[in-house]
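K.L.:
Attaching a predicted model along with its sequence, questions to come.
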Amino acid sequence: MKIEGLNIEDNGNNNIIKIDDGSLFRGCKIVLNGNDHFIELGKALLYKGLVLNLKGNNKRICIGESNKNIKGVKIVSIRGDNQVVTIGRNFSCGGLEIQMNDGDECCTIGDNGLFSWGIKIRTSDGHSVVDLDSNIAINLPKDVKIGNRVWVGEDVRFLKGASVPDDCVIGSNAILTKSFTKPNCVIAGFPATVVKSNIRWDRKMPSEYNKKNS
């Protein structure tokens, strides 16, 4: 497979890459080591700086069709097997890094997500924290789930086990360490908490929105 703006290195067996016709790529690359990976990229207005770096086996990356620009997405999974990343339709992004380095973790982002830049998601720590009494690692990986129509500000961190429901706004520099269940909220801070409820967000500028709805 040869696509302008997309460099593909497939160093394994039985790996499948499906790319919808009509997508534009600039400075993108996919590097696959190991076997039985599945990559599916829906048509986007533009993929810029997309990097997929997978080692191990049986990993699945799916990005839905989008009428927006998807920029600076980097998905790295160089340890473990069976990780899954699913990003829904009409996703837009300025910069997102997803790290998955243990095994069997999932990262799910719903439809119509609006992501700023400098955002990071980690489903695992990469190294063990061991309880001295039991000699068992206690920091096991956990899935990260982000709902539909979530607006994420710049430099936000989602740590393992973080979950956000639909129609929420995540304030810049927030660090999410737990599951939130109430939709239509503003979530902000370190560690993140709900700072405002009963909201929805709109892509229009505030002055434009108020003028239209006054």
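P.N.:
Perfect, I can see it now.
K.L.:
from here on, contacts and neighbour counts on C-alpha atoms
P.N.:
Fine.
K.L.:
how about the helices of the protein, start to end?
P.N.:
Applying DSSP state H to the chain gives helices spanning 206-213.
K.L.:
Just the buried positions in stretch 48-67, please.
P.N.:
Of the residues in stretch 48-67, those with enough neighbours to count as buried (16 or more other Cα atoms under 10 Å) are 48-66.
K.L.:
Stretch 197-204 too?
P.N.:
By 16+ other Cα under 10 Å, the buried positions in stretch 197-204 come out as residue 200.
K.L.:
so how far is the first residue of that stretch from its last?
P.N.:
20 Å (Cα to Cα, to the nearest Å).
K.L.:
who touches that stretch?
P.N.:
Stretch 197-204 has contacts (Cα atoms under 8 Å, 6 or more residues apart in numbering) with 151, 167-169, 184-186.
K.L.:
ok, structure two:
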Amino acid sequence: MKKKIWIILNQSNFLLVFLSKVYNILMFNLKKTKKNIYINRGAFLRKNKIIITGENNKIILNRGVRLNRCCITMTGNNCTLIINDETYIENLNISFEDDYCEIIIGKKCILNGGNMAVAENKSTIGIGDNCLFSRNIDIVTTDSHSILDKNTGQRINYAKSVFVGNNVWIGADVSLLKGAYVADNCVVGRKALVTKEYHEENCIIAGIPSKIIKRDIEWKPERIL
């Protein structure tokens, strides 16, 4: 029944946007923020917390997005969060700690909890379309603290962006650290620690530290018996 209702809503953009506004008012979700931009194009929010202390930040939730029990924190300025059509996210902590950072999440993704943090100026987390994330996924663009060269006093661990391609399945308890890149159609095994770039598609990546353990694979969300 719920699936049929959702199909009907997706066929009418006006009805979807109207019902999302009514739903969000009833759920006491954030509607406006001073000196920041909040755009809801037909998203449904339930029991979320949105905290913005910076300025000139932008949150864009596109049609059919559903957020459940998430926390979004923006302490920086000029940051952007975009979540695209029909993506479902629950129990995820999203934080922006510095300026000009962005997180862009693609269409028809399912994210089942964890932490996602962009820190240090101009760093990005990008997630492609049709991705499936299990629970307790940790994605960060920074080490949070500074590591210095003892001889020169120069910092050696600046932030690096993190990117995940289209149709990627990430298992439980995976960490994607600064500079991580996962190509399209890959699977990342449970508890893997990903610290580098994998541009080869259709692979299984696993281990601590991670490595490619199998090539030329495809994956589907349904069980095939």
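P.N.:
Here it is on my side, so go on. Worth saying up front: this structure is predicted, and the values here are computed from it rather than measured.
K.L.:
In JSON lines, list the contacts of stretch 197-204 of structure 1 along with neighbour count.
P.N.:
Shown next, in JSON lines, are the contacts of stretch 197-204 of structure 1 (neighbours: other Cα atoms under 10 Å):
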{"residue": "151", "neighbour count": "24"}
{"residue": "167", "neighbour count": "22"}
{"residue": "168", "neighbour count": "29"}
{"residue": "169", "neighbour count": "25"}
{"residue": "184", "neighbour count": "19"}
{"residue": "185", "neighbour count": "25"}
{"residue": "186", "neighbour count": "22"}
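K.L.:
The residues you listed into JSON lines, with extra columns for distance to residue 106 of structure 1?
P.N.:
Listed next are the contacts of stretch 197-204 of structure 1 as JSON lines, based on distance: Cα to Cα, whole Å:
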{"residue": "151", "distance to residue 106 of structure 1": "20"}
{"residue": "167", "distance to residue 106 of structure 1": "21"}
{"residue": "168", "distance to residue 106 of structure 1": "20"}
{"residue": "169", "distance to residue 106 of structure 1": "22"}
{"residue": "184", "distance to residue 106 of structure 1": "24"}
{"residue": "185", "distance to residue 106 of structure 1": "24"}
{"residue": "186", "distance to residue 106 of structure 1": "24"}
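K.L.:
And those, which is closest to residue 91 of structure 1?
P.N.:
Using Cα to Cα, residue 151 is the member of those that lies nearest residue 91 of structure 1, at 10.3 Å.
K.L.:
corresponding residue for that closest one in structure 2?
P.N.:
Alignment note (TM-score structural alignment): residue 151 of structure 1 maps to residue 169 of structure 2.
K.L.:
Ok, residue 73 of structure 1 next?
P.N.:
Aligned counterpart of residue 73 of structure 1 in structure 2: residue 92 (TM-score structural alignment).
K.L.:
To which residue of structure 1 is residue 54 of structure 2 aligned?
P.N.:
Superposed on structure 1 with TM-score structural alignment, residue 54 of structure 2 falls opposite residue 34.
K.L.:
residues contacting its match?
P.N.:
By Cα under 8 Å, 6+ apart, the neighbours of residue 34 of structure 1 are 11-13, 54-57.
K.L.:
Can you give me the neighbour number for residue 28 of structure 2?
P.N.:
Neighbour count of residue 28 of structure 2, defined by other Cα atoms under 10 Å: 12.
K.L.:
now whatever residue of structure 1 lines up with residue 68 of structure 2: how far from residue 135 of structure 1?
P.N.:
Alignment note: residue 68 of structure 2 maps to residue 48 in structure 1; criterion TM-score structural alignment. Taking Cα to Cα as the measure, residue 48 of structure 1 falls 45 Å from residue 135 of structure 1.
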